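Asker: How does the following fold in three dimensions:
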Amino acid sequence: MDLNPPFERVLELVKQVLSLPDELRGHAERVVRFYTGIVGLLNAQNVLGCALGLHPDESGGFMSSVITVSAFPAMGGNAKLVVASLAGSAADRPDEGMRPLNLPCGAGFLAEKIRRAPAPGAPPEGSDTAPEGTVWQGTVAVTGPGARDIVVLQLVTSAVDLADSYRDVLLGVAHTLSFTDPLLTEAADNSNRQGSGAAAAIESDFG
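Answerer: Alright, predicted model coming up:
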């Protein structure tokens, strides 16, 4: 999901909605309002990236999931101490769905729970209350060496019965997390390649 869509793209989307026939315009407007509301909510919660998943189920339909990556400044400025403290307390509370993690990028913890959440769709006729559903929510928090922010990965799905599988997905993503800028790594690799061979030898000989 693009959390910072260019103004031109938003304007073009509005034009497309306004050009739709009357019988379709109302539905499209609700979808656009829902999208802009979600983007505003995610931006307000320091979300850096968001991906939506649709997965086929056994009945021929689809299950949905949402994974987000957020960053929050640590209280006191020492993110490593905050995460270490939470990871330590997680070891004492496995019954609450918390456990410490030792990830390639550093120490962290996993927290998971099943909770009620707003569900897609219009309220039942005669009711102003939004529909609710049950979701599984998994959260991984971690920080890297020298980092001031705590990075939070969160996966939410309505497929509560498949929580074990979604937990594996979340942990798999967490194990790929790195605090190394891939562009800097690529630049260093290119520099090393350019610094070898005949050209490098001539440059070395002549300073």
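Asker: Could you use CA atoms for every contact and neighbour count after this?
Answerer: Noted.
Asker: Determine the longest helix present in the chain.
Answerer: Secondary structure of the chain read by DSSP state H shows that its longest helix is helix 22-44.
Asker: structure for this one too, so we can compare:
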Amino acid sequence: MPDLWEKSTSDPIPAYWYGLPHGYLPLDLDPPVDQLMALVKRVLGLPEEHRDQAERVLRFYAGVVTTLNSHDVQGCAIGLHPDDEGSFASSVLTFSTVAAPGVNAALALADMAVTAAREPGKDVQPLELPCGTGFFTAETRCAVAPGRPSDEDGSLPEDPVWQGTVAVTGPGTPDIVVVQLVTPALELADEYRDVLLGVAHTVSFVDPSPADGAGRTASGAVADSTHSPFG
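Answerer: Modelled structure (predicted):
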């Protein structure tokens, strides 16, 4: 699996690059154990009136990381944006790849699009992105709420979410890149659709950063605004 988060002389070259929009913070999917233990101690040391909320956030983080690692997600960013009610809308943006060994990745992508189009309730649209051919699909579904305790019957609580997915491949690329955005803010689905498509337009199979590596953040996402529609 390519390492998208670090780049040094000993690290493999990333298979693809992307830009992150404003309001999204890269999430560490492999946090050091000592840092986790220090965070737990800090939470337990908080005053009682703040501890419960901090514990819920910590459980949410642990739940998200566990879920993403189980699906071999290579990159993740958490988004928080003000909504019309004076609160914040949250979303999760993820990046992963689907290997297509021994076959043409474009044909595998077309097969994925046909399969998705057959599923009821899914909106599937072809895309021509700067990096290559792809497709967009969206649906509203129920998803397990990370970090929340199970119900009395032992089942895991679920919430309705909007899920948008872009799959794309490029010339000479053996893998299919999958960019996915999930949010419980169903009323903002159109806005998040635009965010997802904007991110998809930044995906590149050629390193867009300067040759000396300037313009690259620690997360491996493209930081130079000239390569991103988000400014």
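Asker: List the TM-score for the superposed pair.
Answerer: For this chain pair, the superposition-based TM-score is 0.74 by TM-score structural alignment, normalised by the length of structure 1; 188 aligned residues with a Cα RMSD of 3.3 Å.
Asker: Which secondary structure state is assigned to Gln137 of structure 1?
Answerer: At Gln137 of structure 1 the chain is in strand, as set by DSSP: H, G, I helix; E, B strand; the rest coil.
Asker: And it, what's its match in structure 2?
Answerer: With TM-score structural alignment as the matching criterion, the partner of Gln137 of structure 1 in structure 2 is Gln163.
Asker: give the contact list for that match.
Answerer: Applying Cα atoms under 8 Å, 6 or more residues apart in numbering, one finds that Gln163 of structure 2 lies in contact with 138-141, 180-183.
Asker: neighbours of the spatially closest residue to it that is not a sequence neighbour, just the number please.
Answerer: In space, not counting the residues next to it along the chain, Gln163 of structure 2 is nearest to Val182; the distance is 4.5 Å by Cα to Cα, 6 or more residues apart in numbering. Counted by other Cα atoms under 10 Å, the residues lying close to Val182 of structure 2 total 25.
Asker: what helix or strand does Val182 of structure 2 sit in?
Answerer: In this structure, Val182 of structure 2 is located in strand 175-183 according to DSSP states H and E.
Asker: do Val140 of structure 1 as well
Answerer: Short version, using DSSP H and E: Val140 of structure 1 is in strand 132-142.
Asker: That strand vs structure 2, mean deviation?
Answerer: If you overlay the two and look at strand 132-142 of structure 1, the average distance to its match in structure 2 is 1.2 Å (mean Cα distance after the TM-score superposition for structure 1).
Asker: if you go through structure 1 in chain order, where are the strands?
Answerer: 47-56, 62-73, 98-103, 106-118, 132-142, 149-157 (DSSP state E).
Asker: Without its sequence neighbours, what residue ends up closest to the aligned residue in structure 2 for Cys50 of structure 1?
Answerer: When the structures are aligned by TM-score structural alignment, the residue of structure 2 matched to Cys50 of structure 1 is Cys76. The spatially closest residue to Cys76 of structure 2, leaving aside those adjacent along the chain, is Thr94, at 4.4 Å (Cα to Cα, 6+ apart).
Asker: Could you find the counterpart of that neighbour in structure 1?
Answerer: When structure 1 is aligned by TM-score structural alignment, the residue opposite Thr94 of structure 2 is Thr68.
Asker: In structure 2, what residue corresponds to Leu170 of structure 1?
Answerer: Aligned against structure 2 by TM-score structural alignment, Leu170 of structure 1 finds its counterpart in Leu196.
Asker: wait, what's in contact with its match?
Answerer: Listed by Cα under 8 Å, 6+ apart, the contact set of Leu196 of structure 2 reads 164-166, 179-181.
Asker: if we go to 10 Å?
Answerer: For Leu196 of structure 2, the residues meeting the contact criterion (Cα atoms under 10 Å, 6 or more residues apart in numbering) are 20-21, 93, 136, 164-166, 179-182.
Asker: For these, which ones persist in structure 1?
Answerer: When those are mapped onto structure 1 through the alignment and contacts are counted by both residues aligned by TM-score structural alignment, their matches' Cα atoms under 10 Å, the preserved ones are 93, 136, 164-166, 179-182.
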